[in-house]
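Participant: What shape does this take:
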Amino acid sequence: MSDDLTQDPARRGPLHAEHLTLGAAMTPFAGWSMPLRYTSDLEEHRAVRTAAGLFDLSHMGEIRLTGPAAGAALDRALVGNLSALAVGRARYTMICAPDGGVLDDLVVYRPGADQYLVVANASNVDVVLAALRERCTGPGVEVTDESEATALVAVQGPAAVRVLEPLIADPDERAAVVGLRYYACTFASVGSGADAGGAVRAMVARTGYTGEDGFELYVTADDAPALWRVLLAAGATAGLVPAGLACRDSLRLEAGMPLYGNELDRTTTPYEAGLGRVVKLDKVDADGAPLEFVGRGPLAARAGSEPARVLVGLQGLSRRAARHGYPVVTPGGTVVGEVTSGAPSPTLGHPIAMAYVTPEVSAVGTDLAVDVRGRPEPVRVVDLPFYRRPASA
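Facilitator: Have a look, this model is predicted:
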């Protein structure tokens, strides 16, 4: 998913005043004014890895498809097989152009039998909405943009359950939330835990973009400030802190998660990004014939051929970190790729990066270098992700 920090702010989300009260450093983000950090990037990063962080993700786009034909429409519009998604589950997928290039990576929820919620990156909401309205037409399906009316708050980290569980008064809803599988969702009233009358109604999903356990809570924009405050207060004893976009980026990089505009873009296919698993070429229509979803032909051709470039992880062997756009070179100085994301890893203690390189230098263990402002810094190709949370976490 995307964290574009290059655009001028034009909009303030429903939690803008909360961020200012907490002293957040605000930054332009995909047309929004969003918190970059509250204290320090390192403190917030470490809090998410060891306790919990509270994120405002209300800039993301939410597009709802309803009706008996909604699933079939999404099967034609996206690369995944969404009609097969069980009620209460979610799926990571992509929407591609006719030539197979990625328009956006998405998370799609199925909260009801005839309902799907498509969550798009903030910078791509208009593109995704226009594509869905063009592709998902006909009787039995309706496409509605709910982005303005929806807020999204995330609790991420090993203490996430401990923060959220006491805030759900209804025992059945509490059990459902605690027992959620990864990439599943349910509904619950989240409040003081003692009085459900003042609680906020939320769709609670066990999803996230940090590599940690956690929840994402979808609520109305009007309810977002109350939810934010109650989560902050309840999580204080568990070590929860408000966390900004800077640490969200370092967390997702450690977890090897793609960022639209860096690892994914209009010129990249899912196969080059190592995400060919999300493309379901075996989808069939109601008559059992191969389903011709948008981009299927070019993607099928790519699936059977070696890509011109491969996304790899790079471990820095010196102290200087590679950054987006830096050339990747062989020990002899030949350019063989380009860094897409790079930073020092607070968890691992050394620089890490993701990069597209040519196939012949993509094997794990290959020693390369990154041209960091005219100086070659040694790196080694390693497996992605760089970080996996402990099995017991």
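Participant: going forward, measure contacts between C-alpha atoms and count neighbours the same way
Facilitator: OK.
Participant: Let me see the ranges of the strands in the stretch 1-150 of the chain.
Facilitator: 11-12, 25-29, 32-37, 52-56, 61-66, 90-96, 102-112, 115-120, 142-145, 150-156 (DSSP state E, counting those that start in this stretch).
Participant: can you redo the ones you listed as JSON lines with mean neighbour count and distance to Cys185?
Facilitator: Shown next, in JSON lines, are the strands of the stretch 1-150 of the chain (neighbours: other CA atoms under 10 Å; distance: least, CA to CA, whole Å):
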{"stretch": "strand 11-12", "mean neighbour count": "14", "distance to Cys185": "27"}
{"stretch": "strand 25-29", "mean neighbour count": "19", "distance to Cys185": "27"}
{"stretch": "strand 32-37", "mean neighbour count": "23", "distance to Cys185": "26"}
{"stretch": "strand 52-56", "mean neighbour count": "27", "distance to Cys185": "18"}
{"stretch": "strand 61-66", "mean neighbour count": "22", "distance to Cys185": "15"}
{"stretch": "strand 90-96", "mean neighbour count": "23", "distance to Cys185": "7"}
{"stretch": "strand 102-112", "mean neighbour count": "21", "distance to Cys185": "7"}
{"stretch": "strand 115-120", "mean neighbour count": "23", "distance to Cys185": "11"}
{"stretch": "strand 142-145", "mean neighbour count": "18", "distance to Cys185": "20"}
{"stretch": "strand 150-156", "mean neighbour count": "26", "distance to Cys185": "13"}
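Participant: for comparison, sequence B:
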Amino acid sequence: MADGILRSPLHDRHVALGATLVPFAGWEMPVRYSGDIAEHTAVRTAAGLFDLSHMGEIAIRGADAAAFLDAALVGRMSAVALAGAKYTMICTPEGGVIDDLIVYRRDHDHFVIVANASNKDVVVAELEARVAGFDATVEDVSAEIALIAVQGPRAEDIVGRMCVRGDDDIRAMRYYSATNILLSGDIHAFAARTGYTGEDGFELFVGADEAGAVWDLALAAGAEDGIVPCGLSARDTLRLEAGMPLYGQELTRDTTPFDAGLGRVVAFGTASKPRGPFVGHDALLKAKVEGPARVLVGLVGDGRRAARAGYPVLDPEGAAVGVVTSGAPSPTLGRPIAMAYVPPALAEPGTVVGIDVRGRREEMTVAALPFYSRAS
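Facilitator: Modelled structure (predicted):
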């Protein structure tokens, strides 16, 4: 830690690679190496290597671990299979999103939650406040773990080469599943087929003291496939093209999962599979029944000027009726794209809206999310 800023266990490698380092959620992290577009394109066409060690990891253990998470989160974690993963959220009693999370089931009584770096301490505190009455413990294990991601169409081959026992385990993994693997150098890793880029890929959980060796191994294993280190800037345009929300922009305490078009992550239960109460249940049920007052949509422009977060969305008369949450030129599509909250009446794909880009109206067209899918 320098001047109160946290540093990844891979900091020295980022410096050696000439990365541009910036403050991010209390950490000093690489925003780019070779260049935003080059890194973005590498992930879409070959593979990119990401340091995600700033993310928070929280271990939940105990006989009531599954029941506790069912009560604390909006998803049904007890239904997650061993070595499975699930995208979910932790919400306020009023239904606002505190953070979006991925939960991994390591064992019947052991889960690991990955939280956003900026929200890790808040999520830990919320879970600790909600665990009373359950035979379960909440432990922040972030300092012990480094998280390294290999993302892109060549990711399977690259991670397979990193394994001592060959790539059979890797190739057999389904999306949103995980397994224990042994990497060259006798390094044990928990590998998850998850990511935040819209591409196939793997996220490798390893001991913080082994992060450098795993980073070097990935670069060596992916050299013939064109793997490149990637920073936060490429990660942001990749997730935007894939229509993936970012906490603090698409998701906040003032938005519900239903506002963001993610009501599917909220499990209310059915007559055949009833579910007990969870924090935010009543408010979220009300939000589902009433429908959102604003809707998250995609926007695509034909001009050169990009809509950025915070820019007003204008109706045909020029009145501000919404706000852009994320926006950038799309390297893959070659056009400006954005996500924005608008009234339901303007949410139909094909609807033309205006964006106030520094005092000048730029027209964009509502489009279905995601903008890009590797299956398309």
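Participant: thinking again about what came up before, of all the strands of the stretch 1-150 of structure 1, which one is nearest Thr340 of structure 1?
Facilitator: Proximity to Thr340 of structure 1 (CA to CA) singles out strand 102-112 among the strands of the stretch 1-150 of structure 1, at 15.5 Å.
Participant: Give me the mean deviation of that closest one from structure 2.
Facilitator: Mean deviation of strand 102-112 of structure 1 relative to structure 2 after superposition (mean CA distance after the TM-score superposition for structure 1): 0.4 Å.
Participant: Show residues contacting that strand.
Facilitator: With CA atoms under 8 Å, 6 or more residues apart in numbering as the test, strand 102-112 of structure 1 has contacts from 1, 85-97, 116-121, 124, 127-128, 184-186, 260, 264-270.
Participant: which residues in structure 2 does it align to?
Facilitator: Against structure 2, the aligned range for strand 102-112 of structure 1 is residues 97-107 (TM-score structural alignment).
Participant: ok, now which ones touch the equivalent of Thr41 of structure 2 over in structure 1?
Facilitator: In structure 1, the residue paired with Thr41 of structure 2 is Arg46, using TM-score structural alignment. By CA under 8 Å, 6+ apart, the contact list for Arg46 of structure 1 reads 346-347.
Participant: Kindly report the same for Ser189 of structure 1.
Facilitator: Ser189 of structure 1 touches 168-170, 173, 196, 199-202, counting by CA under 8 Å, 6+ apart.
Participant: which of these still touch in structure 2?
Facilitator: Retained in structure 2 (both residues aligned by TM-score structural alignment, their matches' CA atoms under 8 Å) from the contacts of Ser189 of structure 1: 168-170, 199-202.
Participant: Could you let me know which of these ends up closest to Leu36 of structure 1?
Facilitator: Once CA to CA is applied, the member of the kept ones among the contacts of Ser189 of structure 1 that ends up nearest Leu36 of structure 1 is Ala202, at 25.2 Å.
Participant: so how far is Ala306 of structure 2 from Ser326 of structure 2?
Facilitator: Per CA to CA, to the nearest Å, Ser326 of structure 2 is found 10 Å from Ala306 of structure 2.
Participant: repeat for Ala347 of structure 2
Facilitator: From Ala347 of structure 2 to Ala306 of structure 2 the distance is 20 Å (CA to CA).
Participant: ok, now which ones touch the counterpart of Ala84 of structure 1 in structure 2?
Facilitator: Following TM-score structural alignment, the counterpart assigned to Ala84 of structure 1 within structure 2 is Ala79. By CA under 8 Å, 6+ apart, no residues touch Ala79 of structure 2.
Participant: rerun at 10 Å
Facilitator: Contacts for Ala79 of structure 2 (CA atoms under 10 Å, 6 or more residues apart in numbering) come out as 66, 70, 86, 105.
Participant: Over to Ser326 of structure 2?
Facilitator: Per CA under 10 Å, 6+ apart, neighbours of Ser326 of structure 2: 236-237, 240, 245-246, 249-250, 298, 307-311, 337-340.
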